[in-house]
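S.K.: the following block contains a protein sequence and its predicted model.
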Amino acid sequence: MDTFENLSFFRGVSAKYAVDRPQILTPRADRRPKDSPKAFHKIADQWFERNFGIPYRSKGLFLTSQLVSASTYAATVDHVMRIIPLSDYRYCWSPKVKDLIFSAQRLATSSPQEIENHLDSLSYSETDLQAAYDMGNEVMLYCENYIAIPISLVTPPPEAKPQSIIITK
């Protein structure tokens, strides 16, 4: 079974997070949108709660298997974290959505019904973490706590790449 323990998912974080050690953290219970229009965020949150029982947009952590995507949300390249939930968890993702921010910006002035119709068309699911990983799409993780491991502690530095030598007589 594929889990967050054996598939690496990442998140870009602000400069307030330590980058020299792992941290056990609790997700915000009232996440506010950083880049999404507030009206879209509220409608989407209600849609996720109605369809999955969890307001994923305000209570979820946003992850991706793509380091480049995660780094766009990080304060610096060192502020990319590998995320592993430490409690029971649920996740939600769409095979049609790399990052919902693009829809949020495009639908900023749309009616609530238009936004809900769009979300209905995106095939959101709480299954197949491997496919979410393979596609590199946004994953919303809901959990009580998680460990955030700085990327520098997960990935060896370039100068540490294994090398081979051939010894002959």
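M.R.: That came through, no problem.

S.K.: when you work out contacts or count neighbours from here on, use the C-alpha atoms and nothing else.
M.R.: Noted.

S.K.: residue contacts, the most centrally placed residue in the chain?
M.R.: The chain has L63 as the residue nearest its centroid, 1.1 Å off, counting by C-alpha atoms, centre = their mean. Applying C-alpha atoms under 8 Å, 6 or more residues apart in numbering, one finds that L63 lies in contact with 9-11, 70, 83, 138-141.

S.K.: those residues in strands, which ones?
M.R.: Mapping those onto strands (DSSP state E) picks out 10-11, 83, 139-141.

S.K.: mind telling me what element the residue nearest to the centre of the chain is part of?
M.R.: strand 61-63 (DSSP states H and E).

S.K.: for the protein, longest helix please?
M.R.: In the chain, with assignment by DSSP state H, the single longest helix is helix 38-52.

S.K.: and the helices in this structure, which stretches?
M.R.: Under DSSP H, the chain gives helices at 38-52, 56-59, 67-71, 101-106, 112-120, 129-135, 151-154.

S.K.: residues of the longest helix of the chain that come out buried?
M.R.: 39-48, 52 (16 or more other C-alpha atoms under 10 Å).

S.K.: next, give me the two most distant ones among the residues you listed.
M.R.: A39 and F52 (19.8 Å; C-alpha to C-alpha).

S.K.: still on that earlier bit, and the residue nearest to the centre of the chain, how far from Q23?
M.R.: 17 Å (C-alpha to C-alpha, to the nearest Å).

S.K.: pasting the second one now:
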Amino acid sequence: MKEDVVQRDCKPFLSLLGAGGRPLYRGIREQHDPLAVLNVQRDRQPTKMPRTIHAAVDAWFSEKFGVRYRGAGVFCTGDRRQADEHGYVHKIFPIGGFQFCWSPNVRDLFEWAKREGRLQLPPAQFVAALDSLDYREEGFSEAIASGCEVMVACRRYYVVPDS
């Protein structure tokens, strides 16, 4: 039954994913019932990233792609182990239309910034480095296979616990 609902409500996602496509995972703090519907937070606040940098990065994504991927997106990955580091692992299925963005050079933006010593930089200097990271809104299957962070912009999405 849940497969029928996903097939019906997630056609844009499933068609981009293609037959036999790898799942998109998300680590979530609480375990959800099969096929729970979650709303995307529109004012997501960072848990680790300094707020001034978060706001500057969000503005950069908005200017470059027209989407506030950091503040109004869902963080996912094709790497189940990476999702497991953030909570209970769920497969996600955006409902209706969606957009995505990723960089083949960024497994996790916060971890990249920490490793590169960029968290103490003024926001303008931090975002200046983003252009070199090759963020893009194409190559969905490649994004999932990369194990890198994939930011998904949608209004709602289904979560299915990955047991």
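M.R.: Structure received. If you're wondering where the values come from, they're calculated on a predicted model, not measured in any experiment.

S.K.: circling back: could you dump the ones in strands among the contacts of L63 of structure 1 into CSV with distance to Y17 of structure 1 and neighbour count added?
M.R.: Output for the ones in strands among the contacts of L63 of structure 1, formatted as CSV (distance: C-alpha to C-alpha, whole Å; neighbours: other C-alpha atoms under 10 Å):
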residue, distance to Y17 of structure 1, neighbour count
F10, 14, 26
R11, 12, 27
I83, 13, 27
V139, 21, 26
M140, 20, 21
L141, 19, 25
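
S.K.: nearest to D99 of structure 1, of these?
M.R.: V139 (8.8 Å).

S.K.: which two in the contacts of L63 of structure 1 are spaced the farthest apart?
M.R.: So, those by C-alpha to C-alpha: farthest apart are A70 and L141, at 14.3 Å.

S.K.: counterpart of P50 of structure 2 over in structure 1?
M.R.: The criterion is TM-score structural alignment: under it, P50 of structure 2 has P37 as its aligned partner in structure 1.

S.K.: spatially nearest residue to its match (excluding sequence neighbours)?
M.R.: With C-alpha to C-alpha, 6 or more residues apart in numbering as the measure, A108 is the residue that lies nearest to P37 of structure 1, at 6.0 Å, once sequence neighbours are left out.

S.K.: related to what we said a few turns ago, okay, the buried residues of helix 38-52 of structure 1 in JSON lines with distance to N117 of structure 1 next?
M.R.: JSON lines is the format used below for the buried residues of helix 38-52 of structure 1 (distance: C-alpha to C-alpha, whole Å):
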{"residue": "A39", "distance to N117 of structure 1": "15"}
{"residue": "F40", "distance to N117 of structure 1": "12"}
{"residue": "H41", "distance to N117 of structure 1": "15"}
{"residue": "K42", "distance to N117 of structure 1": "15"}
{"residue": "I43", "distance to N117 of structure 1": "11"}
{"residue": "A44", "distance to N117 of structure 1": "11"}
{"residue": "D45", "distance to N117 of structure 1": "14"}
{"residue": "Q46", "distance to N117 of structure 1": "13"}
{"residue": "W47", "distance to N117 of structure 1": "10"}
{"residue": "F48", "distance to N117 of structure 1": "13"}
{"residue": "F52", "distance to N117 of structure 1": "16"}
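
S.K.: for F62 of structure 1, give its distance to Q46 of structure 1.
M.R.: Taking C-alpha to C-alpha, one finds F62 of structure 1 at 17 Å from Q46 of structure 1.

S.K.: can you pull the contacts of D2 of structure 1?
M.R.: 129-130 are the contacts of D2 of structure 1 under C-alpha under 8 Å, 6+ apart.
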